[in-house]
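Asker: Can you look at this prediction? I've put the sequence above it.
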Amino acid sequence: MSVAPSPQSSSNNESAGKQPTGNPPVFSPPGYFDALATRVLEGSPITREEALSILNASDLDVPAILAAGYRIRHHYFANSVQLYFLMSAKSGLCPEDCHYCSQSKVSEAPVPKYNILKRDDLMEAARVAAERGAKTYCLVISARGPNEREMKAVETIVPEIKQKYNLDICACLGLLDDDQAKRLKACGVDRVNHNLNSSESHYAKICTTHTYEDRVQTLRNVRDAGMEMCSGGIIGMGETKEDIVSMAFDLADLGVQSIPVNILNAIDGTPLEGTDAMSAQDALKSLAMFRFVNPDRELRIAGGRELHLRMLQPMGLYVANSLFVGDYLTTKGQAPQADYDMINDLGFDITGSCEEVSIDG
């Protein structure tokens, strides 16, 4: 099918989203984003140039971008919203130098520091996750990768949590070798989170103690072990728009099942302290771009949504279909009731696993 000309190729070359200083923003050609959505729904992926046109679009285009993205989201997930509960099972004490992270060795942020929690603490958190309507319990440790004691603790607790609370388990344990991935699969872990965090070209600017390829290899080990891959990133770390597009396409190429998109919370005491905040409009355009590039993947509005989207959080759910309910690793989320009210006010439904959602063919 034909697609409306991109903003960049319009005869009015000032219609390409963000305008040079002094020029007022204008709308993109009518129907452009809707035509892109139609093409995606017909099975034809968008190009990197078209993905970039979403990020470069004027803020005036945000309603049209979200409306087009909602068509894709609704086709695959209807109005369902899946909830995740995040548990920081080990905090601080990390030898890596990820510049965004308050738990890294280069951070001066005051964060709790403790080794992996005892069984009763992890079970109590699982109870809270089930009580809050979460389908997935995310077990997270701060580390380069799990040591043997931590592996055994996970192997022991996961079967008990699944048996008692019927929760899916997502483990976020750092870098994994193939044997560790197989052990996690054997004990009942459903998926592993390991974020790419940024593009390959930008990665060395935010971390030097491991590489982008190290992260990709962990995801390959997870996939080869038969678990689902949960991987996304952080936007607003000084990367270019091309970097954000590159990350979205890398995630599509890897075939990850779940994509959390964080918006940088520039925590005082970290190397990224003072980084200019991403606007709510740019965050919404980025979320929509991830939906266009990964149309049938679970897309989660993750850390930073309360800080950056604020009153526009409901708009993000027109393209994303999952949320964390409760707090993050070292920062607070909004009250769970506020999330429930937001979902209800949208007319959306909290659901179980994606496989249980009726897909509108």
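Answerer: That came through, no problem. Fair warning: this is a prediction, and the values are worked out from it, not measured in the lab.
Asker: going forward, measure contacts and count neighbours with C-alpha atoms only.
Answerer: Noted.
Asker: Contacts for stretch 151-169, please.
Answerer: Residues from elsewhere that reach stretch 151-169, judged by C-alpha atoms under 8 Å, 6 or more residues apart in numbering: 119, 122-123, 126-127, 130, 134-139, 180, 183-184, 187-191.
Asker: Find the nearest non-adjacent residue to Asp59, please.
Answerer: Gln281 (6.2 Å; C-alpha to C-alpha, 6 or more residues apart in numbering).
Asker: can you give me the strands for the stretch 101-250 of the chain?
Answerer: Taking DSSP state E, counting those that start in this stretch as the test, the strands found in the stretch 101-250 of the chain are 136-141, 168-172, 191-193, 228-230, 233-235.
Asker: Including distance to Val325 and mean neighbour count, could those strands go into TSV?
Answerer: Below are the strands of the stretch 101-250 of the chain laid out as TSV (distance: least, C-alpha to C-alpha, whole Å; neighbours: other C-alpha atoms under 10 Å):
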stretch	distance to Val325	mean neighbour count
strand 136-141	10	24
strand 168-172	15	23
strand 191-193	17	26
strand 228-230	17	24
strand 233-235	18	23
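Asker: okay, pairing it with this:
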Amino acid sequence: MAQLQTPSAPTINTPLPNWQHFADQALSGIPLTNQQALAVLQAPDTELLNQLAAAYRVRHHYWQNRVRLHYLLNAQSGLCPEDCHYCSQSKISTAEIDTYPLLAEEKILAAAAQAEQLKAGTFCLVLSGRSPSPKNFERVLSTIRTIKANHDLKVCACLGLLDESQAQALAAAGVDRVNHNLNTSEAHHGDICTTHTFADRATTINQVQKAGITTCSGGIIGLGESAQDVVDLALSLRALNITSVPVNFLIPIEGTPLAGQNTLNPRYCLRVLCLFRFLLPSQEIRIAGGREVHLRSLQPLGLYPANSIFVGDYLTTPGQAAQTDWQMIRDAGFVLEAADGTPLEAPLLMANNPPNSKQNL
């Protein structure tokens, strides 16, 4: 398995790029060359603030100082027949997680209400598994219709591999977006999953777009990929015209094949976010799973290239308290973005924290 290469500083005779020129290219619709893209990831730490400033210029052009919040519900956990090496829900995982079939509709609706309370604009409904059974798919469609009728939320559905008829049914039910991550580059995909292909994932994205639904797709950084794999992943997302891009950083969960994989540091993670902003200038870029683990005290800096985060917990791992996220957003001078796209101030700290996890659902 290829190992993530820790970027080394250039020699004293190597000229450093002008990162503002990279921003100029992004704003002009000109993609970085492969050499330029690799330079972003391989730059020395002394260049990080300059890279962030250039990436923020692009981010601010499209998103100003707004931050979107997404809320994630793992509505069906574990019991997955796929062998994704990073995933605690896969058939080859021995991780100790809660496993359960599709939640009852009232529990999903309670989670949607909680998403509104936490100021999220998008409710992300996730089911483990290769693809939903016909019975569960009909239940999901019914629940989505109820959410859309009763909550001011966008709905993003993550249901695994989908065919044309399923994508059309989701569109008819009012789904705003479908998530299906590419996860890594096409060249590296076979090293992390053998039960489906990179092409299978791309086909689902194409079916969703044909149905008129916008797409959410990103990847996981830290899977043992090379810097070139990271560049190729971003370029694949650009070629597929993805609208919303979650950038995850691997949490090496005990019981998964990648449990010992730990090659990331906060500065490299920030450079990845800068690269994604340069190559995907107008897209919503979300700092997703692993944000708290790998960015740590540098989390606020991630908001300069990225314009979106998850609030609350992730699929099988906890996130930080919503009030901590709100305070981070306020302290950095950003504002929240409501479901209708209008800006609103992040709530001030309160004496009683609002609920943050799904443990009572």
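Answerer: On my side now, so go ahead. What you see is a predicted model; the values in this text were computed from it and never measured.
Asker: circling back: output the strands of the stretch 101-250 of structure 1 in a markdown table, with distance to Gly274 of structure 1 appended to each entry.
Answerer: Shown next, in a markdown table, are the strands of the stretch 101-250 of structure 1 (distance: least, C-alpha to C-alpha, whole Å):
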| stretch | distance to Gly274 of structure 1 |
| --- | --- |
| strand 136-141 | 26 |
| strand 168-172 | 27 |
| strand 191-193 | 27 |
| strand 228-230 | 29 |
| strand 233-235 | 15 |
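Asker: Quick one: closest of the ones you listed to Arg297 of structure 1.
Answerer: Ranking the strands of the stretch 101-250 of structure 1 by proximity to Arg297 of structure 1 (C-alpha to C-alpha) places strand 228-230 first, at 10.0 Å.
Asker: quick one: buried residues of stretch 298-312 of structure 2?
Answerer: Using 16 or more other C-alpha atoms under 10 Å as the test for burial, stretch 298-312 of structure 2 gives 299, 301-312.
Asker: Just the ones of these in strands?
Answerer: Members of the buried residues of stretch 298-312 of structure 2 lying in strands (criterion: DSSP state E): Ser308, Ile309, Phe310.
Asker: For the buried ones among the contacts of stretch 151-169 of structure 1, write the corresponding ChimeraX selection.
Answerer: Those of those that count as buried under 16+ other C-alpha under 10 Å are selected in ChimeraX with:
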select :122,123,126,127,130,134,135,136,137,138,139,180,183,184,188,189,190,191
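Asker: Count the residues that sit near the counterpart of the residue nearest to Asp59 of structure 1 in structure 2.
Answerer: The alignment partner of Gln281 of structure 1 in structure 2, by TM-score structural alignment, is Arg267. Residues lying near Arg267 of structure 2 (other C-alpha atoms under 10 Å) number 19.
Asker: ok, back up a step: in CSV, list the ones in strands among the buried residues of stretch 298-312 of structure 2 along with distance to Thr317 of structure 2.
Answerer: As requested, those are exported to CSV (distance: C-alpha to C-alpha, whole Å):
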residue, distance to Thr317 of structure 2
Ser308, 19
Ile309, 15
Phe310, 12
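Asker: so which of those residues comes closest to Lys135 of structure 2?
Answerer: Phe310 (29.0 Å).
Asker: Met87 of structure 1 pairs with which position in structure 2?
Answerer: Match for Met87 of structure 1 (TM-score structural alignment): Leu73.
Asker: a helix runs through that match, doesn't it?
Answerer: No: remark: Leu73 of structure 2 does not belong to a helix; assigned using DSSP: H, G, I helix; E, B strand; the rest coil, it is strand.
Asker: Distance check, it against Ile147 of structure 2.
Answerer: Distance, Leu73 of structure 2 to Ile147 of structure 2, by C-alpha to C-alpha, to the nearest Å: 13 Å.
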